[in-house]
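J.: Got a predicted structure plus its sequence, pasted below:
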Amino acid sequence: MNNKIKKYLKEAVILMFVLAIAMNIISYYKSLDLNKDKLDITSFTLLDKNTFIISKAKPLLLHFWATWCPICKLEGENIEKISKEYEVISIVVQSGSDEAIQNYMKEHNLSFKVVNDKDGIYSQKFNIKAFPTTFIYDKDKKLRFSEVGYTSTFGLYTRMLLIK
């Protein structure tokens, strides 16, 4: 019986490794069409109607998501954690009214900065086709990283530290 458990554990580890590689390949493929230009936006109007001015001296994590996206729900806590230490702007797409989004944020204990992309202006500008999609810009607003799909808290912290 012990040999069977070892065999299944070994197969599970191999499967997880293969899945991780496949997910990274898919993410890379999906990110090929994203806007790779230098960030030319200097401010955003947030959900709470405040204006957020992008720092010229700090890296920026720009995160596109939707309230109806199950992967985005899983990733929300990761974005929340990283937003406590780094400059993060999240852009919520196809997710309803400001009030509906505020209710979603409250229900899921999220407090990061949110822009409601009601008209799809930002999602078109960045050529977003799937959610979640994350961009990381250096302090000069040059794109250093982009990913389509789930990103762990550890992965986000590591990428932010590498471009600092």
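T.: Structure's in. What do you need?

J.: going forward, measure contacts and count neighbours with C-alpha atoms only.
T.: Fine.

J.: Would you map the strands across the chain?
T.: Applying DSSP state E to the chain gives strands spanning 43-45, 51-53, 60-65, 87-93, 114-117, 133-137, 143-148.

J.: Going by neighbour count, which residues in the longest helix belonging to the chain are buried?
T.: Longest helix in the chain, counting residues (DSSP state H): helix 2-31. Residues of helix 2-31 classed as buried by neighbour count (16 or more other CA atoms under 10 Å): 27, 30-31.

J.: and these as TSV, adding distance to Tyr8?
T.: Formatted as TSV, the buried residues of helix 2-31 follow (distance: CA to CA, whole Å):
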residue	distance to Tyr8
Ser27	28
Lys30	32
Ser31	34
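
J.: quick one on the thing from earlier: would you list the strands of the chain in a markdown table and tack on mean neighbour count and distance to Ile5?
T.: What follows is those, written out as a markdown table (neighbours: other CA atoms under 10 Å; distance: least, CA to CA, whole Å):
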| stretch | mean neighbour count | distance to Ile5 |
| --- | --- | --- |
| strand 43-45 | 14 | 53 |
| strand 51-53 | 12 | 54 |
| strand 60-65 | 23 | 39 |
| strand 87-93 | 22 | 43 |
| strand 114-117 | 23 | 46 |
| strand 133-137 | 22 | 38 |
| strand 143-148 | 20 | 35 |
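
J.: try this one side by side with the last:
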Amino acid sequence: MQRLIKLTSWIKKAAVYGLLFIALSTAVDWYRTSNSPSTLPPSMVATMLDGDSVDLVAQSFESPVVIYFWATWCSVCRFVSPSLSWVSNHYPTYAVALNSGSDRRVSAYVQQHNYQFETVNDSDGSWMKRWQIAVTPTTYIIHQGEIQSVTTGFTTPLGILARIWLS
């Protein structure tokens, strides 16, 4: 009986701490993304490392599109990138490597880590400025030509999928 009381007490505390963590994470994420753009241009063509070009806005009318801003030097990205790589097997996912070096260096990094997402190298910072990226990683979900979700920092495959499904 004593064990049951301790277990119940522990579960209640864990639930309270879990809810506090979710509330705090949501508040921080909202603050970080408050300056993010709220609209997209009518056309947004991205040129991938392999030379292929994709209009991300046009593609978002076919399926939700994930745009993942990351960097090779970002410690949190090392944990999040495999999740986005997995998501890219199910939804169109385009990564924008921020200030990560030459095309050759970024391509080698992507291949070394076996990432499956298509990658744009933002070596001059133009994507970063246009999207007002202040935190890496930052993940956008666009659908039907509109931004549906923006999140920063650590996220899980389930968190990404939930954002896609809610778009």
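T.: Alright, I've got the coordinates. Computed from a predicted structure; not experimentally measured.

J.: Could I get the TM-score for this pair?
T.: Scored against TM-score structural alignment, normalised by the length of the first structure, the superposed chains reach a TM-score of 0.86; 162 aligned residues with a CA RMSD of 2.1 Å.

J.: Pull the distance from the longest helix of the first structure to the chain's centre.
T.: Remark: helix 2-31 of the first structure is offset 23 Å from the chain centroid, using CA atoms, centre = their mean, to the nearest Å.

J.: Output the contacting helices and strands for it.
T.: strand 143-148 (3 or more CA pairs under 8 Å, 6 or more residues apart in numbering; DSSP states H and E).

J.: and if we set it to 10 Å?
T.: strand 133-137, strand 143-148 (3 or more CA pairs under 10 Å, 6 or more residues apart in numbering; DSSP states H and E).

J.: Quick check: the longest one compared with the second structure, mean distance?
T.: After superposition onto the second structure, strand 143-148 of the first structure lies on average 1.0 Å away from the residues it aligns with, using mean CA distance after the TM-score superposition for the first structure.

J.: give me the stretch of the second structure that that strand matches.
T.: For strand 143-148 of the first structure, the aligned range in the second structure is residues 147-152, judged by TM-score structural alignment.

J.: cool, and stretch 98-111 of the first structure?
T.: By TM-score structural alignment, stretch 98-111 of the first structure lines up with residues 103-116 in the second structure.

J.: ok so, going back, closest one to Lys106 of the first structure out of the buried residues of helix 2-31 of the first structure, please.
T.: Lowest distance from Lys106 of the first structure to the buried residues of helix 2-31 of the first structure (CA to CA) belongs to Ser27, with 29.6 Å.

J.: OK, contacts around the residue nearest in space to the middle of the second structure?
T.: Closest residue to the average C-alpha location of the second structure: Thr139 at 2.5 Å, with CA atoms, centre = their mean. Shown in contact with Thr139 of the second structure (CA atoms under 10 Å, 6 or more residues apart in numbering): 66-70, 84, 93-96, 133, 149-155, 160.

J.: which residue in the first structure lines up with it?
T.: In the first structure, Thr139 of the second structure lands on Thr134 (TM-score structural alignment).

J.: what's the distance between its match and His63 of the first structure?
T.: Separation of Thr134 of the first structure from His63 of the first structure (CA to CA, to the nearest Å) stands at 4 Å.

J.: Now do the shared contacts for these two.
T.: Contacts common to Thr134 of the first structure and His63, judged by CA under 10 Å, 6+ apart, are 90-91, 146-148.

J.: Mind putting those residues into CSV with distance to Gly120 of the first structure?
T.: As requested, those are arranged in CSV below (distance: CA to CA, whole Å):
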residue, distance to Gly120 of the first structure
Ser90, 14
Ile91, 10
Ser146, 19
Glu147, 19
Val148, 18
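
J.: Quick check: the aligned residue for Leu20 of the second structure in the first structure?
T.: So Leu20 of the second structure corresponds to Val18, using TM-score structural alignment.

J.: Please report the distance of Glu99 of the first structure from Glu11 of the first structure.
T.: Glu99 of the first structure is 47 Å from Glu11 of the first structure, by CA to CA.

J.: mind listing what Leu61 of the first structure touches?
T.: 79, 82-83, 86-90, 134-138, 143, 145-146, 156, 159-160.

J.: repeat for Ser97 of the first structure
T.: 47, 103, 116-118.

J.: For Leu74 of the first structure, find the nearest of the strands of the first structure.
T.: When the strands of the first structure are ranked by proximity to Leu74 of the first structure (CA to CA), strand 60-65 comes first, at 11.1 Å.

J.: Next, the mean deviation of the closest one compared to the second structure.
T.: Mean deviation for strand 60-65 of the first structure: 0.9 Å (mean CA distance after the TM-score superposition for the first structure).

J.: whereabouts in the second structure does that strand align?
T.: So strand 60-65 of the first structure is aligned with residues 65-70, judged by TM-score structural alignment.

J.: do the same with stretch 74-86 of the first structure
T.: Using TM-score structural alignment, stretch 74-86 of the first structure pairs with 79-91 in the second structure.
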